[in-house]
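**Q** A predicted structure for the sequence below; I have some questions about it.
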Amino acid sequence: MRVLGVDPGLTRCGLGVVDIAANRTASMVAVDVVGSSASMELPQRLLVISEAIEQWLERYQPDVLAVERVFSQTNVSTVMGVAQVSGIVMAAAARRGVSVAMHTPSEVKAAVTGNGRADKTAVTKMVTKILRLEQEPKPADAADALALAITHAWRSGPNSSADAPGQLTAARKLWLEAEAKARKNAEKAKQQWR
């Protein structure tokens, strides 16, 4: 399985491609960070990232794209930029028929380090070890993109327990509850309009 991991961000968007063998051995294919300047207009910043994503999808032909699930209760301005980048990333994958998977930061940390509250240093160290790299991927956005790809490969497939009740992280539980509430509200609104 080939997975393109994307750590979305307007200033730095991490991209990492990982091949996963049937025995779950992971190997890095490519890693990079696409940047856009805060001095640019928002549409131009999104265009820079969009073009890079299109190039990576064309060049590496992933089976699936794994992107960080946007979730925050506090920093709305940062979340907006991340959500906008996530949207263009998912749309680019959809145009090519590439499946998209989303994982919360705590899911990624738990999958890669065994601790859903691990810091970026621990994630980078484990990504380096898992992929048998000679040097740590830098900056952290690059390591995070690789971690997303690894997480998806390890959590998907017939033996996956990603959504088993005892395996859900706190953030994933909150996300699933929010999705259920949104569906319920949408259904109520639909009924009211009839």
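**A** Looks like it arrived, so ask away. Numbering: from 1, shown residues only.
**Q** Please make it C-alpha for all contacts and neighbour counts, starting now.
**A** Noted.
**Q** Enumerate every residue touching Arg172.
**A** If a contact means Cα atoms under 8 Å, 6 or more residues apart in numbering, then Arg172 has 104, 107 as its contacts.
**Q** Please enumerate the helices of the chain.
**A** Taking DSSP state H as the criterion, the chain contains helices spanning 42-60, 76-95, 105-113, 120-130, 140-155, 170-193.
**Q** center of the chain, which residue is that?
**A** The centroid of the chain falls nearest to Val67 when counting by Cα atoms, centre = their mean (2.0 Å).
**Q** Serialize the helices of the chain to JSON lines and add fields for distance to Gly14.
**A** Formatted as JSON lines, those follow (distance: least, Cα to Cα, whole Å):
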{"stretch": "helix 42-60", "distance to Gly14": "10"}
{"stretch": "helix 76-95", "distance to Gly14": "11"}
{"stretch": "helix 105-113", "distance to Gly14": "14"}
{"stretch": "helix 120-130", "distance to Gly14": "13"}
{"stretch": "helix 140-155", "distance to Gly14": "5"}
{"stretch": "helix 170-193", "distance to Gly14": "22"}
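**Q** if you compare the ones you listed, which one is most tucked away?
**A** For the helices of the chain, average neighbour numbers computed from mean count of other Cα atoms under 10 Å are highest in helix 140-155, which has a mean of 27.
**Q** looking just at contacts, which helices and strands does it meet?
**A** With contacts taken as 3 or more Cα pairs under 8 Å, 6 or more residues apart in numbering; DSSP states H and E, helix 140-155 sits against strand 2-7, strand 12-20, strand 26-35, strand 64-68, strand 99-103, helix 105-113, helix 120-130.
**Q** what angle sits between it and helix 105-113?
**A** 80 degrees (axes from the mean of the first three to the mean of the last three Cα atoms, to 10 degrees).
**Q** The structure to be compared is supplied as follows:
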Amino acid sequence: MRVLGIDPGLQNMGWGVIETDGARLRHVANGIVHSGKGDLGVRLLRLCEGLRAVIAAHRPDAAAVEQTFVNKDAVGTLKLGQARGIALLAPAEAGLEIGEYAPNAVKKAVVGVGHAAKDQVQHMVRHQLPGVDFAGADAADALAIAICHAHHLQSRALRIKVSA
């Protein structure tokens, strides 16, 4: 199964694709969609088109998006929410099942603790996906989100098997 992880951001939207085979994980690709400068609508369109291209190129079976946290800057939070809407729209448009995870849940799934530092998360992503070369911090976060979703899907499949 191929899983697309998306780290929503208005300026930089990270993405990462992994493959799962049982408990084995393999890195497929990662990158960042940049929105550039200018009108908000045009920037959101660039993000959407970029994610559509990633989905078309890598054909994931499922997607996962990090949930947005609210910060002190209401305008910034609103803009991030709009970018997150694009992160949900593009995979939904492709018919993908989408998981949503809080940042602490992603860290706990990848590192083992919910308040891990960014460098700890990147270290564990490198450990779980040997040889990976990150396109940037946002892409590393997206791969962590994909790993979190892959673990969730595996545990859900095991629960279904056991209950059957």
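**A** That came in fine, so what should we check first? All of these numbers come straight from a predicted model, not from anything done at the bench.
**Q** which one of the helices of the first structure lies closest to Gly5 of the first structure?
**A** Among these, the nearest to Gly5 of the first structure by Cα to Cα is helix 140-155 (4.3 Å).
**Q** The helices and strands packed on helix 140-155 of the first structure: which one's closest to Asn75 of the first structure?
**A** Ranking those by proximity to Asn75 of the first structure (Cα to Cα) places helix 105-113 first, at 15.0 Å.
**Q** how much does the closest one stray from the second structure?
**A** Once fitted to the second structure, helix 105-113 of the first structure is off its aligned match by 0.4 Å on average (mean Cα distance after the TM-score superposition for the first structure).
**Q** Provide the aligned range in the second structure for that helix.
**A** Aligned by TM-score structural alignment, helix 105-113 of the first structure corresponds to residues 103-111 of the second structure.
**Q** roughly how far out does that stretch sit from the chain middle?
**A** Stretch 103-111 of the second structure sits 12 Å away from the centroid of its parent chain (Cα atoms, centre = their mean, to the nearest Å).
**Q** With stretch 66-74 of the first structure instead?
**A** Relative to its chain's centre, stretch 66-74 of the first structure lies at 9 Å (Cα atoms, centre = their mean).
**Q** what does stretch 183-192 of the first structure give?
**A** With Cα atoms, centre = their mean, you get 29 Å for stretch 183-192 of the first structure.
**Q** Skipping its backbone neighbours, what lies nearest whatever residue of the first structure lines up with Val125 of the second structure in space?
**A** With TM-score structural alignment as the criterion, Val125 of the second structure lines up with Val127 in the first structure. Computed as Cα to Cα, 6 or more residues apart in numbering, the closest residue to Val127 of the first structure that is not its neighbour in sequence is Ala147, at 6.1 Å.
**Q** what do we get in the second structure for the one you found?
**A** With TM-score structural alignment as the criterion, Ala147 of the first structure lines up with Ala144 in the second structure.
**Q** Who are the contact partners of its match?
**A** By Cα under 8 Å, 6+ apart, Ala144 of the second structure lies in contact with 5, 106-107, 110, 121-122, 125.
**Q** so can I have TSV of those residues showing distance to Leu89 of the second structure?
**A** Shown next, in TSV, are the contacts of Ala144 of the second structure (distance: Cα to Cα, whole Å):
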residue	distance to Leu89 of the second structure
Gly5	14
Val106	21
Lys107	24
Val110	25
Val121	27
Gln122	27
Val125	26
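**Q** and of the helices of the first structure, who's closest to Ser36 of the first structure?
**A** Evaluated over the helices of the first structure, closeness to Ser36 of the first structure peaks at helix 42-60, with 5.4 Å, by Cα to Cα.
**Q** hang on, isn't Asp138 of the second structure packed against Met13?
**A** Yes: Asp138 of the second structure sits in contact with Met13 when judged by Cα atoms under 8 Å, with a separation of 6.7 Å.
**Q** anything in contact with each of the two?
**A** With Cα under 8 Å, 6+ apart, Asp138 of the second structure and Met13 have common neighbours 7, 32.
**Q** quick one on the thing from earlier: next, work out how far apart the match of Ala147 of the first structure and Ile18 of the second structure are.
**A** As judged by Cα to Cα, to the nearest Å, Ala144 of the second structure and Ile18 of the second structure stand 10 Å apart.
**Q** Also Asp141 of the second structure?
**A** For Asp141 of the second structure, the distance to Ile18 of the second structure equals 13 Å [Cα to Cα].
**Q** Over to His152 of the second structure?
**A** Distance, His152 of the second structure to Ile18 of the second structure, by Cα to Cα: 14 Å.
**Q** got it, and Gln11 of the second structure?
**A** Taken as Cα to Cα, the span from Gln11 of the second structure to Ile18 of the second structure is 23 Å.
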